[in-house]
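Peer 1: Attaching a predicted model along with its sequence, questions to come.
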Amino acid sequence: MGVPRGIEMDEEYFMPAGSNAKRERQYEHIKESQEERGSSEKCAKEIAARTVNKERARSGESRTASRTSTKDKKSAYERGGERSHQGAQGPTKDQLYAEAKKKNIDGRSSMNKAELRKALGR
C-alpha cells in the first residue's frame, strides 16, 4: 500500500511537543494499525500525527486549527459523504435523482442532470 491520496510525505512530520499521554497512546495505536495495513513506517507516522493533531484541534488542545478540523464534529463514516461531489461538476445525476425521489418530484425519471438540478433548486 502506498501513500493515501492527498497526503504528501513530509520528512519532519511529528507529534507536537507537550502532547499528553492519551494523545501519545492514540498516535502509537494509529501508527501500528497503519503499519499492519501495509503502510511504510514513514507514512504510518505521518497519518498518525495528522489524525492526532486533527483530534487535538477538534477538542481545543491546539493553538491553531483548520476550518475542516473544527467544523466536522463527525467522523468520515458519520458524515456519510456530506462533502462528496462538491467539486466543479457537483453531485452526480444519480445523487440528484435520489434526492428528487426523496422529495417526490414529479417527472424526475425523464429529467437530465441540469433539469434535476433546477427542480431541486440548485
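Peer 2: Thanks, I have the structure now.
Peer 1: When you work out contacts or count neighbours from here on, use the C-alpha atoms and nothing else.
Peer 2: Will do.
Peer 1: ok now do the spatially most central residue of the chain, which residues does it touch?
Peer 2: Centroid check for the chain by Cα atoms, centre = their mean gives residue 76 as the closest residue, at 5.2 Å. Contact partners of residue 76, counting by Cα atoms under 8 Å, 6 or more residues apart in numbering, are absent.
Peer 1: quick one: it from residue 100, how far?
Peer 2: Distance of residue 76 to residue 100, computed by Cα to Cα, to the nearest Å: 24 Å.
Peer 1: Against that first model, consider the following:
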Amino acid sequence: MPQQAWSAKRERQYKDIKKSELDRGRSEKRAEEIAAATVNKTRAEHGETNAEHGETKSSTSSGSGSKRGGQRAQGSGKTRDELYDEARRRNIDGRSKMNKQELANALGRS
C-alpha cells in the first residue's frame, strides 16, 4: 500500500514495519494499516506532508496530548508538575493536594 508521495526511505520504512507486524502475527490487512499509519505519522512529524493535497501537519508533532492540553487549559504556559516544583522550591504548604489552578494561584500566577 505504499503511496506515490512517499520517498524511497518511507517506502523502506513501510515494508520494514509491515514485515515486523506480520512477524508478530498480525493479519496482512492489519499489518498494512499499521505500517501506513506509522509512515504517515512520521511524515507529518517531519513536515513531509503536502497541504495542497489535503494532508496537514498533525497535532502529534507538538508533544503529548496531556502536556498540550495542560499548557492551554489554564493559560499559564507551565504544566502542573512545573508549577508543583516551583511551589516545592518556595516551600508552599499544602502543595501536594493542589490542582494546577490552585498551584498557579498560590504562586501568584493566576
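Peer 2: Yep, it's here. These numbers come from a predicted model, not from an experiment.
Peer 1: And the helix or strand residue 14 of structure 2 falls within against structure 1, how far off on average?
Peer 2: Residue 14 of structure 2 belongs to helix 8-23 when assigned by DSSP states H and E. Helix 8-23 of structure 2 differs from its equivalent in structure 1 by a mean of 1.3 Å after superposition (mean Cα distance after the TM-score superposition for structure 1).
Peer 1: in structure 1, what residues pair with that helix?
Peer 2: The aligned range for helix 8-23 of structure 2 in structure 1 is 21-36, by TM-score structural alignment.
Peer 1: Ignoring the adjacent residues along the chain, who's closest to residue 50 of structure 2?
Peer 2: residue 56 (6.7 Å; Cα to Cα, 6 or more residues apart in numbering).
Peer 1: Looking at structure 1, name the residue matched to that neighbour.
Peer 2: With TM-score structural alignment as the criterion, residue 56 of structure 2 pairs with residue 65.
Peer 1: max-length helix in structure 2?
Peer 2: Ranked by residue count and defined by DSSP state H, the top helix of structure 2 is helix 28-45.
Peer 1: Could you list the residues in contact with that one?
Peer 2: Residues contacting helix 28-45 of structure 2 (Cα under 8 Å, 6+ apart): 1-2, 10, 13-15, 17-19, 21-22, 49, 56-58, 60-61.
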